[in-house]
Structure formats: structure tokens, C-alpha cells
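Engineer: sequence and predicted structure below; questions after.
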Amino acid sequence: MALPLAACAEGAEDSSSGDSGAKAEVTIGVGGKALMVYLPTTLADELGYFDEEGVDVTFNDLQGGSKALQALQGGSVDVVNGFYEHTIQMQAKNRDLKAFVAMLRYPSMVLAVSPQAKGIASVKDLKGKKVGVTAPGSSTDFFLKYLLKGNGLEPDAASVHGIGGDASALAAVENGQVDAAVLLEPSYSLLDKRAGAGKVKVLADTRTEEGVKEVFDVTSYPSAVLYSNADWVEENSETAGKMAKAIIRALDWIEQHSAQEIADKMPKEYGGDDPETYVAALEGAKDAYSQDGLIETEGAEAVAEVLKLSNPEVAEAELDVSKTFTNEFAEASS
């Protein structure tokens, strides 16, 4: 494992040197590129910001955050566009990952009941039920386990099924293949529209500050970030800084433009056969995006506490959350 990781790091460092003038070549693993939680990365690419900052990015689109993490561990990607939880999860395994720019301040996950399911009125009713997540071991899985534990159930009280995050997730919930699912946008908005007003029971919703406060008891919860091996971030600090700046430029563009204007910059297939619902979902999601790319210590510590409740390995580990992220690049870009 060390050899391909080292090779990736060396290649990125060489290509970003001032002498060669060549762009840094970076492969980004994304846990579901069409999902709105990762939209700032796609937008930065579509607007040409990575290119302008001197970074040539290639995307590896994967089913969920755990798959993107595996790709990083295996050396097939240099950087992951995933959820911040994984940096803490891996520190508990004595592996150092570091997030270097944030793009979400609210997780924007919705635990929703399938319109086909009966008798589910609360999280406690999920005991013994089939619940969909993007992939086992992903942040949606962590979220589910946290909610189960917080409602007096064991983290494995429900049967977890990997259903992806976009069209496959929507189909699984609509068709009753799972009784409930942790959904991301635009999947939740599409489900809500197709089922009809009031037909989809929501058990938890973290798309707003109010929802985050209710679930996690904080006002900001670092979610989608760019992260990599801590050694890569240190050895490729110039490249990491350029990538962070491109993301922050995209976040500023989001703040300055309408949902329709943002949607117009996305690949057409992201809107699918219902572009109006995609725009509506994006309008609701805009407030969840970070405005500065920073990770707040209070929020990072809240993430660690959530993982301690749902992951015994994290609960038993001695954590130093300060080593799992850096704000140096975001601060330099502000």
C-alpha cells in the first residue's frame, strides 16, 4: 500500500513545482459525484477554478464515502471528496488523514421512511427493519447507527443495506426494497414529490441549522470536505492550498448566484428527468454550504462524540481531533 501512495504523492509534488510550470495532477475519489453534498467540487471543476489555480483534476466516482476511503487507502486516488467523519474513524485505527477544506456546515442527510412501509413512526420502530445507506461504513451508515443508539437501540438493531445515493437509492425506497433510508439531495426531494405531499415520513432531517441542533446539539457540523493522507497534505501543501482556494471560490459563487444559475452549471444528467425538482432541492440546500471553507473545532469535536456512540473502536481510542483537519489553506484563501 505504501508504494502506490508514495508514488501518488511524489507525482503530485513534482507536477506542482514552480520550475516545471506544469499543473499538479490529482485524482479525486468522490462518494457519489451527482449528490448535492459534493456539488462545490463539481462546480469548481465546471467553472474552471481547479485549472485556473494550476491543478489538473481527474474524478473517480464511487458508490459511497467508504468506497472513496478504500480507494485512498489503496492508492488509486490522491484526495477524497467525502465526509469528515472518516478522518476521525481512521485516527482510531492509527492512520492519519487530514481534511483541508470544508464545503458543508450541515450534513444534509434525511432519514426517511419508504411510502411502502407500515408501522414506522419513530426511529425506535426501525428495530429489525431494512434501512438503506449509501454504503456500509459510510457517513450515512454512521448517522443511522448514531440515531439508533440515541433512541435506546443497539447500533446494529436495523439491517443495513447499501443502496447508493442517487437513482438507485430513490428506486430502493420507492419500491419498498428497504423500509427506510438515509437519503441525500436530490434523492429526498424527488421521493417527496413522487410520493405526494405528506406521504413520506421523516424521522431526522439535518439539512438546516435547526435540524442539526435537534440531532447533534450544535449549530455547525463539518460534513463534506476534501481530505487525504496527512503526509500527502504536508508534502503537497502547495497543491492542497490551490485545491482549497478553488473550492472556496466555488462556495462564493454559490452564495452569489441563484439555484437555477447553479443548476445550469451542473452536468445535465444531474437534473435527470425532473430538472425543476433538482432546482427546488438546490434552493433548499444552499444554506447548508459553507461560506468560508473552515472547520470549527466545536463541530469537529461533535463529530467525534457522534462516532464514539456508534463506533466502539472510536469510543475506545485516544483521539486528538486537532490533527484531523487544518484551516491553514482556507484562512489563506479568505
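Structural biologist: Looks like it arrived, so ask away. The structure displayed is predicted, hence computed values, not measured ones. Numbering: from 1, shown residues only.

Engineer: all contacts plus neighbour counts: C-alpha atoms, from now on.
Structural biologist: Will do.

Engineer: endpoints of stretch 182-192, how far apart?
Structural biologist: 14 Å (Cα to Cα, to the nearest Å).

Engineer: my bad, should have said stretch 108-118
Structural biologist: End to end - Cα to Cα - stretch 108-118 spans 25 Å.

Engineer: identify the residues contacting that stretch?
Structural biologist: Applying Cα atoms under 8 Å, 6 or more residues apart in numbering, the external contacts of stretch 108-118 come out as 37, 120, 140, 144, 173-176, 178-185, 188, 195, 199-208, 285, 288.

Engineer: one more pass at 7 Å, please.
Structural biologist: Applying Cα atoms under 7 Å, 6 or more residues apart in numbering, the external contacts of stretch 108-118 come out as 173-174, 176, 179-184, 195, 199-207.

Engineer: from the residues you listed, which land in strands?
Structural biologist: Counted as lying in strands by DSSP state E, out of the contacts of stretch 108-118, are Ala180, Ala181, Val182, Leu183, Val202, Leu203, Ala204, Asp205.

Engineer: contact partners for the last one?
Structural biologist: Taking Cα under 7 Å, 6+ apart as the definition of contact, the neighbours of Asp205 are Met109, Val110, Leu111, Gly211.

Engineer: dump those residues into TSV; add distance to Asn151 as well.
Structural biologist: Formatted as TSV, the contacts of Asp205 follow (distance: Cα to Cα, whole Å):
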residue	distance to Asn151
Met109	18
Val110	16
Leu111	14
Gly211	16
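
Engineer: in strands only, show me the residues you listed.
Structural biologist: Of these, the ones assigned to strands by DSSP E are Val110, Leu111.

Engineer: nearest to Phe59 among the contacts of Asp205?
Structural biologist: For the contacts of Asp205, the minimum distance to Phe59 (Cα to Cα) is 23.1 Å, reached by Met109.

Engineer: check which helix or strand covers Lys213.
Structural biologist: If you go by DSSP states H and E, Lys213 is part of helix 209-216.

Engineer: got another, please set it beside the one above:
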Amino acid sequence: MRKSARYSTLAAAGLLAVSSLTACANDAASTTSTGSGKGTKVKIMVGGLDKVIYLPAMLTQRLGYFDAEGLNVELLTEPAGVQAETALVAGQVQGTVGFYDHTLDLQTKGKAVESVVQFSRAPGEVEIVSTKAAGDITSPKDFKGKKLGITSLGSSTDFLTKYLAVKNGVKVNEFSPVAVGAGATFISALQQGSIDGGMTTDPTVATILDKKAGKVLVDMRTPEGSQKALGGPYPSSSLYMQTDWVNGHKDTVQKLVNAFVRTLKWMSTHSAAEIAAKMPADYSQGDKALYTQSIKSTLPMFTDDGVMPENGPETVEKVLKAFNTNIQNADVDLSKTYTTEFVEAAK
């Protein structure tokens, strides 16, 4: 049985020139992580390897599950999902670990891309406001005139910020999205006043709260938080691939999905501390307790079987239609944006 749902809003600058993409890939290679060097070679671009929302990518490798499936997986990293997506469209990698919503917008641009295993049922994102601006921004209704941080234009943080604004009566041209990345650059922008608030994920969220540099305005790290903010489950982090490649390499895709589903099941039966212990030491940035807490806060977003949550694609389409003219003016076939074929076989 096959289903799909795809959206991805590339900003005008989203489709990078091949030369720029090559540079991105070369930069990403500096933070590459590879498997045993044996087996079928697969390159996967991750929209931020150290982000907790994409934790299953590195964890699968650390647990040895790619190797167990006879795969030699090379994990590359780009800090913004839209750049990771562009690398996939350019054919530089075979898969992207990023937000499912990119598959919808890509469909409106004539690109057939589908999620083959769904890691999550909530965005895992948090809208943070700086401590200084907390008195002026008490809900998304107060976004008007504010500078709000996102990873990059056309990213999922951009999409979700726009939806929160529109849903609360603020037009997308009434606030300023500011591309500040994630991690240290986001925190610095918040502390220096370059942004009044913004959308980010753990471990950045945990660090901001620990430093008392900001406060949580909207928390979408749990299914309940997603329901409250977005009106339903919001499938986000996933492995998505070009449909033609999937159809031509089903055995390899099945092995990838087997490995990821095995990881999701492992995560569902282990504590945040046990998960943190498996990750690269530098991911904790010297504070293992804080890193463990960031994993604990985000764990509720993950599925334990890789299956697309019921009504998830419809929620994503509704969110995108609120502000995305590409989606508003297109007849998106959600059944082509994801497939359950491989996760069902993995079970």
C-alpha cells in the first residue's frame, strides 16, 4: 500500500546553483560520518546532524544498524532543511533527513519526492522569545513588527513561523523573518537583540533556557503541543527520497527503513540518558546533563514504528495553505508524498 504527501517551499533562492550546491556538499563533508566502508554506499544529507529532532540518523549509525543491513551510509549535514532538500533535488545525495513538509511544495514544482519512513508526529520546534522581549510578546498575536529568527528562508522554521502568525491575525509581511541558523548563531542573535524571538529545536532550546536568555512561547515538541498550535499531528522529521530513485532501488530503501525502524523501536525502550550515551561526545558541548534533558524534552515527538501518523499529511497541507501560494493554487496529491510500503515490510 502506498501513500504520500509532499510539500516543501523553496524560497526564490532555494534552488541553488550547482556550484553552490557543490560548495555546500564540500562544507558538509567536514562533518561527515561514515559507516564501515563495506556494503551498498548511500549518501544522506541531514538538516543538522546534531539537532535532537534528527537524532535517529546518527543514532542508527552509532548502533551499527546500517552496517547490520549491509549498508555503507555516509551522513552529511547542512544546518537548514531547505539546503538539505536542494542537495537531494540536485542528485548529490540519495536521501534527506528533514521535514516531511518539503515534499508537498516540491510536488507543486514538478518534483516527485516522498517520505519513506516517518520519524515524528510533531514538529519538535519551539518558538522562543528573548527575556528582554518577553513582556511584549505574550502570544503569536504580538509578532507584528518583530524580528523573528528562523534557520533560513524556505525552511520549515520559516513555514511554521508564518503559520503561527497568520493563524493569530498577523500577515506575513507584518513581521521580519531573520535567517540566523541554529545553535550558537541563534543564541547569539537572541542575546544581542538581532532577533526578538525565533523558532528552534533542542539542544538549542535547552541551552537558551539554561542561560536564561529566553522563554518558551509555543512548545511543539509533543503531540499535544502540535495539536494545540497546529490543530493536529504534524509529521516532521523523516527520510525522504526522490520517487524515481526509490522505485529503482527498493532493496536498498528497504534496508534503510529496516535500520531506522529498528532505531525508533530502540529509542522507545531506552531512557534519554541511555540515548545520550550513544551519541558523539561533542554533541553535549561539555554538559551531558543538559544534553540529556534536551533529548528527554523532545522524545515524545518520535514514532516507534516509522508509520505516518493518521491525518498528519492533511494537517501539513492545511498549515502550508494558510500562507503558501504554491500550495493554495495547486492540487496536491498527498498520496504521492509518502509511502508506507517499506515500514509495513519492516514490521
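Structural biologist: That came through, no problem. Since we're looking at a predicted model, the values are computed, not measured.

Engineer: next structured bit after the helix holding Lys213 of the first structure?
Structural biologist: By DSSP H and E, the next helix or strand past helix 209-216 of the first structure is strand 224-229.

Engineer: what range in the second structure does that following strand sit on?
Structural biologist: Alignment of strand 224-229 of the first structure against the second structure: residues 237-242, by TM-score structural alignment.

Engineer: could you list the residues in contact with the matching stretch?
Structural biologist: With Cα under 7 Å, 6+ apart as the criterion, stretch 237-242 of the second structure contacts 53-54, 94-100, 112-120.

Engineer: out of those residues, which are inside strands?
Structural biologist: Short answer: the contacts of stretch 237-242 of the second structure in strands (DSSP E) are Gly95, Thr96, Val97, Gly98, Phe99, Val113, Glu114, Ser115, Val116, Val117, Gln118.

Engineer: list buried members of the residues you listed by neighbour count.
Structural biologist: Those of these that meet the buried threshold are Gly95, Thr96, Val97, Gly98, Phe99, Val113, Glu114, Ser115, Val116, Val117, Gln118, by 16 or more other Cα atoms under 10 Å.

Engineer: dump those to JSON lines, plus distance to Gly149 of the second structure.
Structural biologist: As requested, these are exported to JSON lines (distance: Cα to Cα, whole Å):
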{"residue": "Gly95", "distance to Gly149 of the second structure": "27"}
{"residue": "Thr96", "distance to Gly149 of the second structure": "23"}
{"residue": "Val97", "distance to Gly149 of the second structure": "22"}
{"residue": "Gly98", "distance to Gly149 of the second structure": "19"}
{"residue": "Phe99", "distance to Gly149 of the second structure": "18"}
{"residue": "Val113", "distance to Gly149 of the second structure": "28"}
{"residue": "Glu114", "distance to Gly149 of the second structure": "28"}
{"residue": "Ser115", "distance to Gly149 of the second structure": "27"}
{"residue": "Val116", "distance to Gly149 of the second structure": "30"}
{"residue": "Val117", "distance to Gly149 of the second structure": "29"}
{"residue": "Gln118", "distance to Gly149 of the second structure": "26"}
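
Engineer: okay, the angle between the helix or strand that contains Cys8 of the first structure and strand 224-229?
Structural biologist: Per DSSP H and E: Cys8 of the first structure is located in helix 2-15. The directions of helix 2-15 of the first structure and strand 224-229 differ by 110 degrees, with axes from the mean of the first three to the mean of the last three Cα atoms, to 10 degrees as the criterion.

Engineer: would you map the strands across the second structure?
Structural biologist: With DSSP E, the ranges of strands along the second structure come out as 33-34, 40-46, 71-77, 95-99, 113-118, 125-130, 147-150, 176-179, 197-200, 214-220, 237-242.

Engineer: of those strands, which is nearest Ala229 of the second structure?
Structural biologist: Ala229 of the second structure lies closest, by Cα to Cα, to one member of those: strand 214-220, at 7.2 Å.

Engineer: in the first structure, what stretch matches the closest one?
Structural biologist: Taken onto the first structure by TM-score structural alignment, strand 214-220 of the second structure occupies residues 200-206 there.

Engineer: so how far is the matching stretch from its chain's centroid?
Structural biologist: 18 Å (Cα atoms, centre = their mean, to the nearest Å).

Engineer: please apply the same query to stretch 180-198 of the second structure.
Structural biologist: The mean C-alpha position of stretch 180-198 of the second structure is separated from the chain mean by 19 Å, Cα atoms, centre = their mean.

Engineer: what's it in contact with?
Structural biologist: 79-80, 127-130, 133, 146-152, 200, 204, 208, 213.

Engineer: so which bits of that stretch are buried?
Structural biologist: The neighbour-count check on stretch 180-198 of the second structure (16+ other Cα under 10 Å) flags 180-183, 186-191, 195-198 as buried.

Engineer: now tabulate the residues you listed in JSON lines and tack on distance to Ser20 of the second structure.
Structural biologist: As requested, those are exported to JSON lines (distance: Cα to Cα, whole Å):
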{"residue": "Val180", "distance to Ser20 of the second structure": "19"}
{"residue": "Gly181", "distance to Ser20 of the second structure": "18"}
{"residue": "Ala182", "distance to Ser20 of the second structure": "21"}
{"residue": "Gly183", "distance to Ser20 of the second structure": "23"}
{"residue": "Phe186", "distance to Ser20 of the second structure": "23"}
{"residue": "Ile187", "distance to Ser20 of the second structure": "27"}
{"residue": "Ser188", "distance to Ser20 of the second structure": "26"}
{"residue": "Ala189", "distance to Ser20 of the second structure": "25"}
{"residue": "Leu190", "distance to Ser20 of the second structure": "28"}
{"residue": "Gln191", "distance to Ser20 of the second structure": "31"}
{"residue": "Ile195", "distance to Ser20 of the second structure": "27"}
{"residue": "Asp196", "distance to Ser20 of the second structure": "31"}
{"residue": "Gly197", "distance to Ser20 of the second structure": "29"}
{"residue": "Gly198", "distance to Ser20 of the second structure": "27"}
